[in-house]
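**Q** can you look at this prediction? I've put the sequence above it.
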Amino acid sequence: MAKEVSYKAEEAGKRLDVFLVTYQPELSRSHIQKLIDQGAVLVDGQVRKANYKLRGGETVSLVIPEAEPVSVEPENIPLDVLYEDKDIIVINKPRGMVVHPAAGVHTGTLVNALLYHCHDLSGINGEIRPGIVHRLDKDTSGVLVCAKNDVAHLDLAEQISTKTAHRIYRAIVHGNIKEEAGIIKGDIGRHPTDRKKMAIVRENGKPAVTHFKVLERFGEYTLVECRLETGRTHQIRVHMTSIGHPLVNDPKYGPKKSSPFAIKGQALHSLSLTLNHPVTKEEMTFTAPLPQDMEKILTGLRNKMAKIK
């Protein structure tokens, strides 16, 4: 059953979500923000936003829903493990693998594989998504860190939330980007007419910032490096499309015409992740090489450019 708790706000000026993290350390800040968005948090009986500044003296009540029952079975799926210890496991996720179960997808996910590979995983996101601190789209490959216990999960989630963890991506996009580098800013939210897509929106969006740098130009295509300040759903895909350079073979945001390249899904790869170990506090960087399908595209483009020259 759901559990309701109440706390008295003694300090003024603290954000509502930050206040609740103090009293509910087993919940990540992002989880608390979702509960706030769902109306499960009241301040003196009223719904407030996550960034609401407490005045002091209010009563803050929170309804914590019951964790979803375990419905995911361990599966002996090979994993490309980049690093592992008793607190974290870092995976090079292949393109085509779903991170966690969802409607219609209950097998073959990273969670299924992790449950087989690891004896313990964190359960802060609910048992349906054990260990998952952040995610990659199904057809995005590359570095992804998972937590083996709740202490590690809370620390990693906070690093991602406060931008002390750094993620770098490689993407092949349509068109010749004229600038050497740039910054794309635009709040991202659900597309106003297509609920399966995200978009830059004026209302009800979340701030998103993407830094990009041109690495190679191939006339009709460009290889770029993207660094995230925020981690919104489909962020790189939406932001690059917004400046007229959608990712190659992106089924949601790219051109409708068929792709000339043999690749399943968007040409996007999570190249590296830098973080502080949640227990030892050592700074660590993990890197995953470009997958063969993207390397094949780049080799073909480089050969084509060499012939032109």
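**A** The structure has been received and is ready for your questions.
**Q** alpha carbons only for contacts and neighbour counts from here, please
**A** Fine.
**Q** dump the residue contacts of residue 271.
**A** The neighbours of residue 271, taking C-alpha atoms under 8 Å, 6 or more residues apart in numbering as the test, are 142-143, 167-170, 287-290.
**Q** let's see it at 7 Å
**A** By C-alpha atoms under 7 Å, 6 or more residues apart in numbering, the contact set of residue 271 is 142-143, 168-170, 287-289.
**Q** how about residue 116?
**A** Residue 116 is in contact with 74-76, counting by C-alpha under 7 Å, 6+ apart.
**Q** what of residue 29?
**A** 17, 21.
**Q** also residue 229?
**A** Contacts of residue 229 by C-alpha under 7 Å, 6+ apart are 163, 209-210.
**Q** all strands of the stretch 101-250 of the chain, in order?
**A** 141-147, 166-174, 181-185, 188-190, 198-200, 209-217, 221-228 (DSSP state E, counting those that start in this stretch).
**Q** try it against this one:
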Amino acid sequence: MNKVNLEVEQENLRLDRYLSQALPELSRSRIQQLIEQGNVQLNHQICNSKKTIVKLKDKINLEIPPPAPLELKPESIPLNILYEDDQILILNKPAGLVVHPAPGHPDGTLVNAILAHCPNLPGIGGVQRPGIVHRLDKDTTGAIAIAKTELAHQRLQAQLKAKTARREYLGVVYGAPSQSDGTVNLPIGRHPVDRKKMAVVSVEKGGREAITHWQIKERLGNFTLIHFQLETGRTHQIRVHSTHIGHPIVGDPIYGSGRSLKVNLTGQALHAWRLKLIHPISQEWMEFCAPLPEQFTKLLTVLQKRVAFT
């Protein structure tokens, strides 16, 4: 049990707000949870109201229980580590690996693998678990950031929300766009008929803002290698936007054309190529590039040879 003793130095603030300022390593929701659970004393009396206004010289005693174990089993799954320190972990995720346990995928996920790799996680939100800052689809490969601490999780998510962190992808699409670059600014929401899919849906019908910038990297006959940059992070965003403009990602089993290229792809030819972020503690800019997977490289080679012999 970690104990914190404070004397209020700034009055007329709500208890939860004062504590979130005094203890930036804890999220506001975590502090509210501790208050509700009776772990906060104000002037030696348990205070369960987050809205209580604190006064100058008030005494606050806070008990932070050790993180509860997560009901997930660590699994020894190989990880391709691009960078690691005591705050963050940057991985190059392979195709076929689900990021987080969900119905149909209770184990064998990236989270199970991280729990085995980091057995002494301090916990996020009171639970001993890694902080998934952003997700990649099961068959999308590439760079993904994992927070090891609550503070790192807060700050990295804030960067994504503020559009400070940058996520860049490489994808091979069907067809040849007439323009060399462009931006797709169309909201995305659940498909109105197939609830397992996402689609371009108006904001009035539940869609959320989604912005994808794209630029042609290489023309490959009837196919194109495109550099995508995300401004938002909606589920299946690049895949939905690419299909909407008539150029679906090659090998996409949900939004693609279904045409075969005689290249054995695990899923869509989409790779989270580069990740730029500010380190949550040192505040230094960091950039990580994830090498292309073998299947992606093979696909490019096949298409380049086709163009050469045309």
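**A** That came in fine, so what should we check first? Owing to the predicted nature of the structure, the values given are computational and were not obtained by experimental measurement.
**Q** tm score of chain vs chain?
**A** The TM-score (TM-score structural alignment, normalised by the length of the first structure) is 0.77; 256 aligned residues with a C-alpha RMSD of 2.6 Å.
**Q** residue 257 of the first structure: which of the strands of the stretch 101-250 of the first structure is closest?
**A** Residue 257 of the first structure sits nearest to strand 166-174 of all those, at 12.4 Å, using C-alpha to C-alpha.
**Q** and that closest one, how far from the second structure on average?
**A** With the two structures superposed, strand 166-174 of the first structure lies on average 0.3 Å from its match in the second structure, counting by mean C-alpha distance after the TM-score superposition for the first structure.
**Q** who's in contact with that strand?
**A** 220-228, 245-248, 267-275.
**Q** try it again at 8 Å.
**A** Contacts of strand 166-174 of the first structure (C-alpha under 8 Å, 6+ apart): 160, 220-229, 240, 245-248, 267-275.
**Q** go on, stretch 71-81 of the first structure?
**A** 89-93, 101, 106-108, 111-117, 128.
**Q** also stretch 290-297 of the second structure?
**A** Residues outside stretch 290-297 of the second structure that contact it (C-alpha under 8 Å, 6+ apart): 82, 92, 94, 141-143, 263-265, 269, 271-274.
**Q** hmm, 6 Å instead?
**A** 92, 142-143, 273 (C-alpha atoms under 6 Å, 6 or more residues apart in numbering).
**Q** show me the helices in the stretch 201-309 of the first structure, by range?
**A** Secondary structure of the stretch 201-309 of the first structure (DSSP state H, counting those that start in this stretch): helices at 235-242, 292-308.
**Q** kindly compare burial across those and name the winner.
**A** Ranked by mean neighbour count under mean count of other C-alpha atoms under 10 Å, the helices of the stretch 201-309 of the first structure are led by helix 235-242, which reaches a mean of 22.
**Q** so that helix corresponds to what in the second structure?
**A** The alignment of helix 235-242 of the first structure onto the second structure (TM-score structural alignment) covers residues 237-244.
**Q** buried residues, the one helix or strand residue 60 of the first structure maps to. List them.
**A** Using DSSP states H and E, residue 60 of the first structure maps to strand 59-64. Across strand 59-64 of the first structure, burial judged by 16 or more other C-alpha atoms under 10 Å covers 60-64.
**Q** just stretch 126-134 of the first structure next, same as before
**A** Within stretch 126-134 of the first structure, the residues scored as buried using 16+ other C-alpha under 10 Å are 126-133.
**Q** so residue 118 of the first structure versus residue 43 of the first structure, what's the distance?
**A** 40 Å (C-alpha to C-alpha, to the nearest Å).
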